[in-house]
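1. sequence and computational prediction follow.
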Amino acid sequence: MSEADDFRRLHHGRLPGDPLVLPGPWDAASARVFAEAGFPALATPSAGVAASLGYADGQTPADEMFAAVARIVRAVDVPVSADVEDGYGLAPKELVERLLETGAVGCNLEDSVGGVLKDPREHAEWLARVRAEAGGLLFVNARVDVFEYGDDAGDPERAVERAIERAALYVAAGADCVYPIGAPTRLLPLLRSGIQGPVNVGGRVDGEGPSPAGLGELGATRVTFGPGLQRRAAAALREISAGLA
């Protein structure tokens, strides 16, 4: 069994109210904090890593992102999944090779680029090639961006239909999990009922919205936090620094 298989098993057999909670480290130090806190696995946020490297979200060069992921992986003894945005235009073979070189056991892949949704069937074919190159060595979390960028973004109920359609294509292509980012909390039960397999939901760290357990009750298999933890840490540091003057 590979480390990716161990990570994959963490997503199955979960009870409602007990989702897999994956904090998002942005560097080696934060990764160690989360691992020492007892979390069984971690999931890097591309925006958080970008901030730690001095880039705006979506502007990190691929080489620097892979290097940052490798440093995070080396710092901890738990599985790490990497958010590699839309794949940086890399061919599936090279993308998989570079991910495996970092030691990551999974990846988050978006179905939009530059704020524009990709054709879902073409994206599904690309995901299938990624999965074929990786075999069972990478857990593929397919992000669904219709609530962020789709024509139906202003009509959440219609966006649910689009999200379920895309999710079905991605699961058929071999995705292990789907992530309908930005979906309104009230619509999570509808998404859960229409999507086969694990569902990733974004949690908040500001006390607003449901807790991870509450998101699990609504249908989340796993909960990630995007750059929320990095941004909260930065806010705490600003508060500390203000008291140093």
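-> Arrived safely.
2. when you work out contacts or count neighbours from here on, use the C-alpha atoms and nothing else.
-> Noted.
3. can you give me the strands in this protein?
-> Assigned by DSSP state E, the chain shows strands spanning 20-21, 42-43, 80-83, 106-109, 112-113, 116-117, 139-144, 177-180, 200-202, 222-224.
4. could you measure from the spatially closest residue to S211 that is not a sequence neighbour over to A91?
-> Spatially, and ignoring its direct neighbours in sequence, S211 is nearest to G203 (7.2 Å; C-alpha to C-alpha, 6 or more residues apart in numbering). Per C-alpha to C-alpha, to the nearest Å, G203 is found 31 Å from A91.
5. let's bring in a second one:
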Amino acid sequence: MTEFADLHHTAEPLLLPNAWDHASATALAAEGFRAVATTSLGVAAAAGLPDGTSATRDETLRLALTLGTAPFLLSVDAEGGFSEVPEEVGKFARELAAVGAVGINLEDGLGPVERHAAKIAAVKAAAPDLFVNARTDTHWSGDGEGTLPRLDAYREAGADGVFVPGLTDPREIARLVAHLGDLPLNILYSPTGPTLPQLADLGVRRVSLGSLLYRRALGAALETVADIRAGRAPQGTAPAYAKVDSWARRSDPAHSAGR
């Protein structure tokens, strides 16, 4: 089992924050997060491209290239793999692993179960050590129907963990945990849903923040400029220029190769 996989089997669930650029990822790692993921919305928005449309393959790989040698474990949000051809998804996964990523998040978008299972199998064949977090959108875009059959199919295809964003009902979460056994369940944190300690008590093994940090950062920027325009002193905190500049600088791969 890899180091990243081990983090899904510890006493506490893996709290996985999602970054959108080098500085945000480095800042999160500086706060003690051993693993950091990317957010597809943040990557797409920064590039002026739509999220969830397979438009950011190059941008996602470019960010992984800058972060893969950093002294933290990197998991990449790859939407649906940027292709409907399993072999192409496997090729992309191999490229991610080559630049140092240790995990990939693949969403099914409520498409055919067999196709998503084939993508998962292709990734495991192309990059066996890459942790595949198989996401189903049954609760994110649907009414929750068909969750268990999809998760079972993804497990059979080789998924190392499964992700059900949009699910916040404690009883349903507990039911999924019991059904999955030792297969880690990932839940997307919701400010209106269970807290991190409550999710831990339910048996959730991984809690992702998705685009929340990116959206909160934009919200803070808008609140700040509104305060200034209204003649008020802006509230909240802002890292010093020098600190942000240090976060934005890529480390020497030779110094982090032994992580």
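-> Everything's here; your move. As the structure is a prediction and not an experimental result, all values here were calculated from the model.
6. can you pull the TM-score for these?
-> The TM-score (TM-score structural alignment, normalised by the length of the first structure) is 0.84; 223 aligned residues with a C-alpha RMSD of 1.8 Å.
7. higher neighbour count, G203 and A91 of the first structure?
-> The residue with more neighbours, out of G203 of the first structure and A91 and counting by other C-alpha atoms under 10 Å, is G203; that gives 25 against 12.
8. you'd agree the residue nearest to S211 of the first structure is up against P212?
-> Yes: distance between G203 of the first structure and P212: 6.4 Å, which falls inside the contact criterion (C-alpha atoms under 8 Å).
9. give the residues shared as contacts by those two.
-> Between them, G203 of the first structure and P212 share the neighbouring residues V223, with contact defined by C-alpha atoms under 8 Å, 6 or more residues apart in numbering.
10. what is the burial count for the closest residue to V85 of the second structure other than its chain neighbours?
-> Ranked by C-alpha to C-alpha, 6+ apart and with sequence neighbours excluded, the top spatial neighbour of V85 of the second structure is K119, at 7.5 Å. Look at K119 of the second structure: counted by other C-alpha under 10 Å, it has 26 neighbours.
11. quick one: map T192 of the second structure onto the first structure.
-> Structural alignment places T192 of the second structure opposite E208 in the first structure (criterion: TM-score structural alignment).
12. can you give me the buried ones in whichever helix in the first structure runs longest?
-> Longest among the helix segments of the first structure by residue count, using DSSP state H, is helix 156-172. Under the neighbour-count criterion of 16 or more other C-alpha atoms under 10 Å, helix 156-172 of the first structure has 156-157, 159-164, 166-171 buried.
13. now render those residues as CSV, adding distance to V84 of the first structure.
-> As requested, these are exported to CSV (distance: C-alpha to C-alpha, whole Å):
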residue, distance to V84 of the first structure
P156, 26
E157, 29
A159, 24
V160, 25
E161, 26
R162, 23
A163, 21
I164, 23
R166, 19
A167, 19
A168, 22
L169, 20
Y170, 17
V171, 19
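14. now, which of the residues you listed sits nearest A67 of the first structure?
-> Y170 (27.6 Å; C-alpha to C-alpha).
15. what's near enough to touch the residue nearest to the spatial centre of the first structure?
-> In the first structure, the residue lying closest to the centroid (C-alpha atoms, centre = their mean) is N108, at 4.6 Å. Contacts of N108 of the first structure were listed using C-alpha under 8 Å, 6+ apart, and they are 81-85, 140-143.
16. just P23 of the first structure next, same as before
-> The contact partners of P23 of the first structure, taken as C-alpha under 8 Å, 6+ apart, are 34, 39, 41-44, 224-225, 229.
17. over to E107 of the second structure?
-> Taking C-alpha under 8 Å, 6+ apart, we find E107 of the second structure in contact with 78-81, 134-137.
18. let's see 7 Å
-> Neighbour list for E107 of the second structure: 79-80, 134-136 [criterion: C-alpha atoms under 7 Å, 6 or more residues apart in numbering].
19. turn the residues you listed into JSON lines, including neighbour count and distance to A93 of the second structure.
-> Putting the contacts of E107 of the second structure into JSON lines (neighbours: other C-alpha atoms under 10 Å; distance: C-alpha to C-alpha, whole Å) gives the following:
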{"residue": "E79", "neighbour count": "25", "distance to A93 of the second structure": "12"}
{"residue": "G80", "neighbour count": "21", "distance to A93 of the second structure": "11"}
{"residue": "A134", "neighbour count": "29", "distance to A93 of the second structure": "13"}
{"residue": "R135", "neighbour count": "28", "distance to A93 of the second structure": "16"}
{"residue": "T136", "neighbour count": "29", "distance to A93 of the second structure": "19"}
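20. what remains of those residues once you look at the first structure?
-> Counting by both residues aligned by TM-score structural alignment, their matches' C-alpha atoms under 7 Å, the members of the contacts of E107 of the second structure that carry over to the first structure are 79-80, 134-136.
21. got these as a markdown table, with distance to F92 of the second structure columns?
-> Rendered in a markdown table, the data for those read as follows (distance: C-alpha to C-alpha, whole Å):
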| residue | distance to F92 of the second structure |
| --- | --- |
| E79 | 12 |
| G80 | 11 |
| A134 | 16 |
| R135 | 17 |
| T136 | 20 |
